[in-house]
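>>> Here is my input, please return the structure:
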Amino acid sequence: MTTQYDALLLLSFGGPEGPDDVLPFLENVTRGRGIPRERLAAVGEHYHLFGGVSPINQQCRDLKAAIEKDLKDHSIDLPVYWGNRNWTPYLADTVREMTQDGVRHAAAFVTSAYSGYSTNDQYVEDIARARAEVPGAPEIDKLPVYCRRAGFVAPFVDATRAALSAAPQDTHLVFTAHSVPLAQPNRELYVAELEEVAATVADEAAPGVPWALVYQSRSGPPSQPWLEPDVCDHLETLHDAGVRSVVTVPIGFVSDHMEVKYDLDHEAAAKADKLGMRFVRVPTPGTDPRFAALARELLTEARTTGGRA
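Predicted coordinates:
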């Protein structure tokens, strides 16, 4: 059965675009989790180091433009909308705009490549919640996870190979992804996919180079077990083993947003500097044409298979 989509929705996490946005944004992200306000203020300082602006919204604007160009280049006349889970443009507002424009059935391409609750299932829930807020909302199918697809993996392979070409021979690869609680639903599938992607990138970009998968950006209470090891702890372990050079590959992320810019470029880089280690972080896919084309490829396949997440 063929599915006729009349729009593509780019769905992302969202982020503050000025100092006054930071605390309200963090309150949106943590609503219902009982996070103390002082903890939110502490996390907010990460954003204030960058003027209170998260890179993610501009990255979504740039990705939206890249997807629109790719669709046009392939003679696909389809409007592309953009909505966020936690900041403007809010998903429900975007769904309302789509409804007013007469959209009846859209496909959603999310800025998260993996399976798991926070990386996949929560997006499905957010789509359902937004549709419930808008009378006459279009049907919206979340496109399948794409962590294994060449449009996501190949940019990491090329960037890793380039970074290693200028690195000392004893360099280790450090693959990072967002940590999640061990109790989170579908955590095992999330980890299995990360391990597979890390192995693929390592094998294609640097066969024989030692590597490890580690985690970053933990935000839960100390009493709650999360995926480990933390990237900074791993740097200490490598240092103690005599390693003095690392190339860090953030395979858990599609763009260089705050958790890459702060947790890796600021925090992990500072840890490496303190340890006297060379630290290089490779870029994420971002607006790489291969990644932008992935939205079209998934959409085209879903049209013919009716596939969804």
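
>>> can we go C-alpha only for contacts and neighbour counts from here?
Will do.

>>> And the strands in the stretch 101-250 of the chain?
With DSSP state E, counting those that start in this stretch as the definition, the stretch 101-250 of the chain shows strands at residue ranges 105-110, 139-142, 172-178, 211-216, 245-249.

>>> Please produce TSV containing those, extended by mean neighbour count and distance to Ser75.
Formatted as TSV, the strands of the stretch 101-250 of the chain follow (neighbours: other Cα atoms under 10 Å; distance: least, Cα to Cα, whole Å):
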stretch	mean neighbour count	distance to Ser75
strand 105-110	24	18
strand 139-142	21	22
strand 172-178	23	36
strand 211-216	21	40
strand 245-249	24	34
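
>>> Can you lay out these as TSV showing distance to Phe291?
Shown next, in TSV, are these (distance: least, Cα to Cα, whole Å):
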stretch	distance to Phe291
strand 105-110	11
strand 139-142	17
strand 172-178	18
strand 211-216	22
strand 245-249	16
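
>>> which residues of the stretch 201-309 of the chain fall in helices?
With DSSP state H, counting those that start in this stretch as the criterion, the stretch 201-309 of the chain has helices at 231-240, 258-261, 269-275, 289-305.

>>> how far out from the middle of the chain is the first one?
Taking the mean of its C-alpha atoms, helix 231-240 sits 24 Å from the chain's own mean (Cα atoms, centre = their mean, to the nearest Å).

>>> Let's see this one next, to set against the first:
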Amino acid sequence: MGEFDALLWLSFGGPEKPEDVRPFLENVTRGRGVPPERLDEVEHHYQSFGGVSPINALNRSAIQATEASLERQGIDLPVYFGNRNWHPMVEDTLARMADDGVRRALVFPTSAYGGYSACRQYDEDIERARAAVGERAPELVKLRQFFDHPLFVGAFADAVRSAAADLGEYRLVFTAHSVPLAADAASGPPSEGGGRYSRQVAEAARLVAGEAGVADHDVVWQSRSGPPSVPWLEPDILDHLDVLAGKGVPAVVVCPVGFVSDHLEVVWDLDTEAREKAAELGMGFARAACPSGDVRFADLVVELVREHVADAPARKLSDFPAAGCTVNGAPCAPLCCEPQRRRG
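Prediction:
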């Protein structure tokens, strides 16, 4: 396994002032064919919150908790913070790590799942950042996916119970970020038959529901952003609320199991749009908190680190593949989570 001298916290990024919003969105959607009117709509979402995404602040808070957990467990690793789409950009962070003398570092990507955007694109972030820094770039080893880690599942299960505490009868609905059907079909290595992302989300939902003591649940999707002509994973959370209301369901607990923090896609798509939709339908609504603010999330990160620095066993609650551990961005299997346009 070898020695490591830092941990890189690698995340999506988000604007922290109004004038950042449009260039941030253009970074995120470059080359994806997202129509300008969709960017206008999403920009309005950000401006409704003062042009500031919660994601960077949530990451910094989780990093502080992780630093404290590392210290408690006697692991001497400084934690650096870099983003894919906005400052601090990962290229700049990696250059600073090189200036600080870091030669070999672990990388924690803030996504629990497989798929292109959730996993493979972080490999590409690593490749791009190392290329920008050049020969002095540290060696980087990306930690594995953690959708079925007991601390991840336990934090969400407690959040579901807390959200449901003031409701009577309710339906538990899990959400994750929708992706194009072709992207989901390409997630995982070809030998696996595709669909790793959606299957991992379904498995995480099953595990959380079981831990929370809920016998039945639904898995739906949110935050679609692509052109209308491209089919995406469905049903959408808003459409599903219509269906549940038609069945006489009195209330819902929505658990954003596809996300690790309460960032803008959670607070807008769920706390704003879905909550308003439920109110229109006369349904009770509660939303389970994401785990990044739970102390168990910091301990989860440290457990993933210990798999590399102390040969600790990998704790998993399922037999589903949880790959994603890579060195310097090399994919975990040939064509694993390759975008469909590249496979062609």
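
>>> The aligned residue in structure 2 for Phe279 of structure 1: what's it in contact with?
Under the alignment (TM-score structural alignment), Phe279 of structure 1 pairs with Phe285 of structure 2. Residues in contact with Phe285 of structure 2, defined by Cα atoms under 8 Å, 6 or more residues apart in numbering, are 251-254, 275, 278-279.

>>> cutoff 6 Å now
251-252 (Cα atoms under 6 Å, 6 or more residues apart in numbering).

>>> any idea how far Leu241 of structure 2 is from it?
Separation of Phe285 of structure 2 from Leu241 of structure 2 (Cα to Cα, to the nearest Å) stands at 10 Å.

>>> ok so, going back, closest to Trp87 of structure 1 out of the strands of the stretch 101-250 of structure 1?
Nearest to Trp87 of structure 1, of all the strands of the stretch 101-250 of structure 1, is strand 105-110, at 15.0 Å by Cα to Cα.

>>> Let me see the residues that make contact with that closest one.
For strand 105-110 of structure 1, the surrounding residues in contact (Cα under 6 Å, 6+ apart) are 5-12, 138-143.

>>> what's the average distance of it to structure 2?
Its matched residues in structure 2 lie on average 0.7 Å from strand 105-110 of structure 1 after superposition (mean Cα distance after the TM-score superposition for structure 1).

>>> Nearest residue to Arg128 of structure 2 in space, ignoring adjacent ones along the chain?
With sequence-adjacent residues excluded and distances taken as Cα to Cα, 6 or more residues apart in numbering, Arg128 of structure 2 is closest to Glu91, at 7.5 Å.

>>> wait, doesn't the one you found sit right on Ala129?
Yes - Glu91 of structure 2 lies in contact with Ala129 (Cα atoms under 6 Å); the separation is 4.4 Å.

>>> dump the residue contacts of the most centrally placed residue in structure 2.
Nearest residue to the geometric centre of structure 2 (Cα atoms, centre = their mean): Ser111, 3.4 Å. By Cα under 6 Å, 6+ apart, the contact set of Ser111 of structure 2 is Ala118.

>>> Now check it against structure 1: what is it aligned to?
Correspondence of Ser111 of structure 2 to structure 1, assessed by TM-score structural alignment: Ser112.

>>> re earlier: between the helices of the stretch 201-309 of structure 1, which gets nearest to Leu23 of structure 1?
Ranking the helices of the stretch 201-309 of structure 1 by proximity to Leu23 of structure 1 (Cα to Cα) places helix 258-261 first, at 14.8 Å.
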